[in-house]
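*Asks:* Quick one: sequence and predicted model below, then my questions.
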Amino acid sequence: MSRVRIQQEDFDLAAEVAQLRAGNAKVGGVVTFVGTVRDLNEGAHVAAMELEHYPGMTEQSIERIIDQAQARWPIFDALVIHRVGPLLPRDQIVLVAVTSAHRGEAFAACEFIIDYLKTEAPFWKKEQTPDGARWVDARVSDDEALKKWG
């Protein structure tokens, strides 16, 4: 199973977690994060969002992030699914799932992966607002989140 998938299609959380756990009876914890499209960002109503990426480079970047998480914590596996293309409020954007023997390692690795994914992976977001289309800039809070990982 591929650890990284970039796709336009939605994903089924339960099916993805079941597949990630399959065949490994040592898994004692599974932690997931699902990011969704909000209808409000920086005070503006968001009618739709479009995500673009740099094919090939994006997957390699996310693979490196997962490798770093595996070097820091004794996790068994990780999965990142990130959607691209047009999305609407409430649509799922991203899934990060991590398996390990214990919950602590899985929680830490999942948070690490999403923090780095938000800042290091080459994705671009364009929102449709009542004032027209706008590109979403990187957030200071996302950069601040990285500081805790050293």
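*Replies:* Perfect, I can see it now.
*Asks:* Going by C-alpha atoms from here, please, whenever you check contacts or count neighbours.
*Replies:* Will do.
*Asks:* Go ahead and list the helix or strand containing the spatially most central residue of the chain.
*Replies:* Closest to where the C-alpha atoms of the chain average out (Cα atoms, centre = their mean) is residue 94, at 4.3 Å. For residue 94, the host element (DSSP states H and E) is strand 92-100.
*Asks:* do the same with residue 62
*Replies:* Assigned by DSSP H and E, residue 62 falls in helix 57-72.
*Asks:* Next, the angle strand 92-100 makes with that helix.
*Replies:* In terms of direction (axes from the mean of the first three to the mean of the last three Cα atoms, to 10 degrees), helix 57-72 departs from strand 92-100 by 30 degrees.
*Asks:* quick check, residue 79 in a strand?
*Replies:* Yes: the assignment for residue 79 by DSSP: H, G, I helix; E, B strand; the rest coil puts it in a strand.
*Asks:* Take this one as well and set it beside the first:
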Amino acid sequence: MTPRIVVTEDDFDLGSEADMLEQGPDTGAVVTFTGRVRDVAGGLRHMVIEHYPGMTERALTDMATQAATRWPLSGVTIIHRHGTLAPGQRIMMVGTASRHREAAFEAASFLMDYLKSRAPFWKKEVTGDGADWVAARDSDEDALDRWRS
């Protein structure tokens, strides 16, 4: 199983990505999660997402490989956008495929927790009042505790 890792400024087609994950002959379950830009406090004009090419792809590949060693996966897709994104636009997608739903759900949850706290992306929210970098949250770090063992 070779993970599909895409870091791009372009939007993606969720249906096409899920279809690709369904192609394995032993695939019985596909789980997808899509993250979108949301205007939590009101007044968000856009979000700017930055990353270091090469480093980012290696980190995402490592996360996908860790998931594949913990669960019997037939496919993993991680897509993360960068650049300027407006409220409502897709930021990212995680997709996992396995023979059984439990492995697909667990692996997707694992990847989401690691992406939220360990992926090398930097996010800046731009409002009418200025711009602020999005800080890491303790709750994101706490979510990793269940996977440490």
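*Replies:* Received, thanks. It should be emphasised that the depicted structure is a prediction, and the values quoted were computed from it without experimental measurement.
*Asks:* if you line the two up, which stretch of the second structure does the helix holding residue 62 of the first structure fall on?
*Replies:* Aligned by TM-score structural alignment, helix 57-72 of the first structure falls on residues 55-70 of the second structure.
*Asks:* One more: stretch 126-142 of the first structure?
*Replies:* Aligned by TM-score structural alignment, stretch 126-142 of the first structure falls on residues 124-140 of the second structure.
*Asks:* Residues in contact with the matching stretch: which ones?
*Replies:* 43-49, 113, 116-117, 122-123 (Cα atoms under 8 Å, 6 or more residues apart in numbering).
*Asks:* Please enumerate the helices of the second structure.
*Replies:* 14-21, 55-70, 101-118, 138-144 (DSSP state H).
*Asks:* Would you point to the one among these that's packed deepest?
*Replies:* Mean neighbour counts were compared across these using mean count of other Cα atoms under 10 Å; the top stretch is helix 101-118, at a mean of 20.
*Asks:* and that helix with helix 55-70, angle?
*Replies:* 150 degrees.
*Asks:* average offset between helix 101-118 of the second structure and the first structure?
*Replies:* Compared with the first structure after fitting, helix 101-118 of the second structure deviates on average by 0.6 Å (mean Cα distance after the TM-score superposition for the first structure).
*Asks:* who does that helix touch, helix- and strand-wise?
*Replies:* Using 3 or more Cα pairs under 8 Å, 6 or more residues apart in numbering; DSSP states H and E, the elements in contact with helix 101-118 of the second structure are strand 29-36, helix 55-70, strand 90-98, helix 138-144.
*Asks:* List the contacts of that helix.
*Replies:* For helix 101-118 of the second structure, using Cα under 8 Å, 6+ apart, the contacting residues are 28-33, 60, 63-64, 67-68, 70-73, 94-98, 136, 140-141, 143-144, 147.
*Asks:* ok, 6 Å please
*Replies:* 29, 31, 67, 71, 96-98, 140 (Cα atoms under 6 Å, 6 or more residues apart in numbering).
*Asks:* now do stretch 75-86 of the second structure
*Replies:* With Cα under 6 Å, 6+ apart as the criterion, stretch 75-86 of the second structure contacts 3-9, 21, 46-50, 91-97.
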